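Engineer: sequence? don't have it. structure:
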């Protein structure tokens, strides 16, 4: 018999649960494997409340192990491409006691005695499983974010079933968006497809081969699909919905996507590692505006910053202060935002990326949207660099559509912008590049160290 409500729901599924390469895993098989892995973990002395490093990206074995850890009420720390030097940090800051690498025959390695963390007591009092997510750490060391994993799972259980859909697991296994996609798909009886690689041709080929209906991804990756022409080499007619998040969508790019894929609906999603993924509703597919339409999340905008409060809010940071949470329990997202007259949210970018040029504020996303309207600009990234006179200067890296030398491009961009923006927003330096720098989560890198 299934060990708890999670495997009971999974066992009810009638369709294919997971697709990985040529393997197609049925729900009944998945439920049985979760039970077998739960027992294997017990035999290896993994107990409720034990923090366990799960070194894996999406894979059938990785998913089975994650859900087995939940059944066991252990604390999963999923990490894609674990670096060896991170293990001692995870032992000291997260109390990690075991390491599992599912691709290596599911070997369970004991890390020896590790210190405990006081926040784990909250999970034990609730008899709940845990989840630790590491922030990207783009401006410092990653924060270890502790969640009640049972609560995240229960939220998706309450969401109820919907028509069967096939969803591509594009976002990573250690990303709140990727895990949200997995849980939502499995608990609603859908099919989750694991990609073999995450470059435009590989993703488009997988959509064609598996007749994928839903693609959760980022604006930066969608632009890569356009620039590569991969969509012209594969049949994407099964794709009905593209959800985009992790970073704001430039309106000019959304226009390009809508013109290229007129039959696909595009929806802005929003969430953070600390508060989970909110259900959103857009004003229309051609707009980047959205509302948070969720009983479990509420929002407010204070001094131009979007703040969230969620019933799924994280328990706390294992290795950092709670400075990002207000005294009345609101999480400061760090996202610059504004509210339209009809109640929709417009994201303007990250507050830490705002450029202060001689006292004038420049929002990189807004300038990028304008630059994408230039006929010779395929993509660009705007960022601030230190300047002895103005404090910061506006710089931009530009990926041109065709051959163009630097002086021609600089002159063309200056002429294009001078009629569209105030002078302080015109970049003092334009750099031609053959690719735009992005993170391993397919977000543009606007912060230069």
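Structural biologist: Received, thanks. All values derive from a computational prediction rather than experimental measurement.

Engineer: contacts, neighbours, all on C-alpha from now
Structural biologist: Fine.

Engineer: how about the helices of this protein, start to end?
Structural biologist: With DSSP state H, the ranges of helices along the chain come out as 5-12, 27-43, 60-71, 86-94, 120-126, 149-158, 176-187, 200-210, 219-228, 251-260, 364-371, 406-418.

Engineer: okay, one more to line up with it:
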């Protein structure tokens, strides 16, 4: 296993993987061994030299085919280019905004050669390969995050450690490759472990378990939205005992959905916590056989984590406060486009924007985003607590609680909910459910019932889209 191996570059790491074991496979039958991977990467690097794409240049990668995306991603990253992953289905206005905010010099899309977007001499180069991505923008304007190669490689190694990935593992990662999870947890962790990756690039519910069974997958890289869709369908894995775990990341996983999914799939679900600014994973629950806990996102892996007050003073175990992190995978304000992050740093500690507590054994329990906390006449309402209760209702499939302005109280909680497919919701029924399990000040004053909640490509609810809706009367 390569977890503890130290390499000066991704090119050096790839050169060590020259055996015939399977690296990448797609449902359409295409396959690449580790030996053939190196040749594919080197051929693409020769093309980059011909096109005069130099190390340090920022190259936007916009490819629909997941295999081509992965091969070009590795070719660029291992030649010290800066990769800017782009949603291949993004509308032109979003594409232009991404290219502008990331300072991209080249655009590599479905054409025969990349398009020059700007004078390379007018854009600063960086001292090693890496990524520049935009944050999800689910709660605010997306920000560019630059992550050097060593941060990505370090975090991929911690994914391998946390999940005990081995060369014989076969990971199924149907998540988008233009986000940090698919690239680090999916692609780079497979290389670090010397294992196999199944990466269709898109989630297809209809054949999900068919593909999982066909490749004998041993673990699944998922998000709560994907888990919820699968739980609502009749298909089930034929051989669940082969699947060691299903990993959940990118958004909170409700206790109700986790219990339902584990019962239906007969597969342990391992909840994790991460963010783009930390190169993906921050915490993860140890594997089930080591004692999986409920309600926690696990312990830190290869990263320091603490809970602090508003002055960044550490709090004792069990106290609720702000989550701060520090370590090799965490955003560096002095690298790439990261100057904006300096405002969230204190002595190298980055404030994530999340509120939580850590127990005496180091397990992190998230309560919500600090900006989402609702101040209702002096009473603090944490939306996640209210959402968990609403999601415990058998007829509620999705729930998000936001603060709405109130002339007297300042804010009041409003719930946006969607039913389980085939079920019916009413405001009267939801109010009765809230009265049954929530203190009066925590109960939503209104319920907006929708067919489904708007979500981004990572499965996160787009809260800004909900805030732009007309406030309930």
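Structural biologist: Received it, and whenever you're ready, just let me know what you need. Here the structure is a predicted model, which is why all the values come from computation and not from measurement.

Engineer: quick one on the thing from earlier: could I get the helices of structure 1 as TSV with distance to residue 241 of structure 1 and mean neighbour count?
Structural biologist: Listed next are the helices of structure 1 as TSV, based on distance: least, Cα to Cα, whole Å; neighbours: other Cα atoms under 10 Å:
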stretch	distance to residue 241 of structure 1	mean neighbour count
helix 5-12	24	18
helix 27-43	24	19
helix 60-71	24	23
helix 86-94	37	17
helix 120-126	36	15
helix 149-158	19	17
helix 176-187	13	22
helix 200-210	12	19
helix 219-228	13	18
helix 251-260	12	16
helix 364-371	23	20
helix 406-418	34	15
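
Engineer: want to throw these into CSV with distance to residue 329 of structure 1?
Structural biologist: Shown next, in CSV, are those (distance: least, Cα to Cα, whole Å):
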stretch, distance to residue 329 of structure 1
helix 5-12, 30
helix 27-43, 35
helix 60-71, 27
helix 86-94, 23
helix 120-126, 17
helix 149-158, 18
helix 176-187, 20
helix 200-210, 39
helix 219-228, 30
helix 251-260, 32
helix 364-371, 29
helix 406-418, 42
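
Engineer: for residue 237 of structure 1, find the nearest of these.
Structural biologist: helix 200-210 (7.9 Å; Cα to Cα).

Engineer: counting by contacts, list what the closest one packs against.
Structural biologist: helix 219-228 (3 or more Cα pairs under 8 Å, 6 or more residues apart in numbering; DSSP states H and E).

Engineer: chain center to the helix it packs on: distance?
Structural biologist: Distance of helix 219-228 of structure 1 from the chain centroid (Cα atoms, centre = their mean, to the nearest Å) equals 16 Å.

Engineer: superpose on structure 2 and give me the mean offset of it.
Structural biologist: On superposition with structure 2, the mean distance recorded for helix 219-228 of structure 1 (mean Cα distance after the TM-score superposition for structure 1) is 1.8 Å.

Engineer: show me what that helix is packed up against.
Structural biologist: Using 3+ Cα pairs under 8 Å, 6+ apart, helix 219-228 of structure 1 sits against helix 200-210, helix 251-260.

Engineer: can you check which part of structure 2 that helix sits on?
Structural biologist: With TM-score structural alignment applied, helix 219-228 of structure 1 matches the range 224-233 in structure 2.

Engineer: likewise stretch 31-41 of structure 1?
Structural biologist: Against structure 2, stretch 31-41 of structure 1 falls on residues 38-48 (TM-score structural alignment).

Engineer: that stretch vs structure 1, average offset?
Structural biologist: Overall, stretch 38-48 of structure 2 averages 0.5 Å from its counterpart (mean Cα distance after the TM-score superposition for structure 1).

Engineer: distance from the chain centre to that stretch, please.
Structural biologist: 29 Å.

Engineer: before we move on, what about stretch 338-345 of structure 2?
Structural biologist: 21 Å.

Engineer: gap between the two ends of it?
Structural biologist: One end of stretch 338-345 of structure 2 to the other measures 11 Å (Cα to Cα, to the nearest Å).

Engineer: turn the helices and strands packed on helix 219-228 of structure 1 into TSV, including distance to residue 339 of structure 1.
Structural biologist: As requested, these are exported to TSV (distance: least, Cα to Cα, whole Å):
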stretch	distance to residue 339 of structure 1
helix 200-210	34
helix 251-260	17
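
Engineer: tell me which of those helices lies nearest to residue 40 of structure 1.
Structural biologist: Going by Cα to Cα, the one of these nearest residue 40 of structure 1 is helix 200-210, 32.1 Å.

Engineer: quick revisit: relative to residue 346 of structure 1, which of the helices and strands packed on helix 219-228 of structure 1 is closest?
Structural biologist: Per Cα to Cα, nearest to residue 346 of structure 1 of these: helix 251-260, 10.9 Å.
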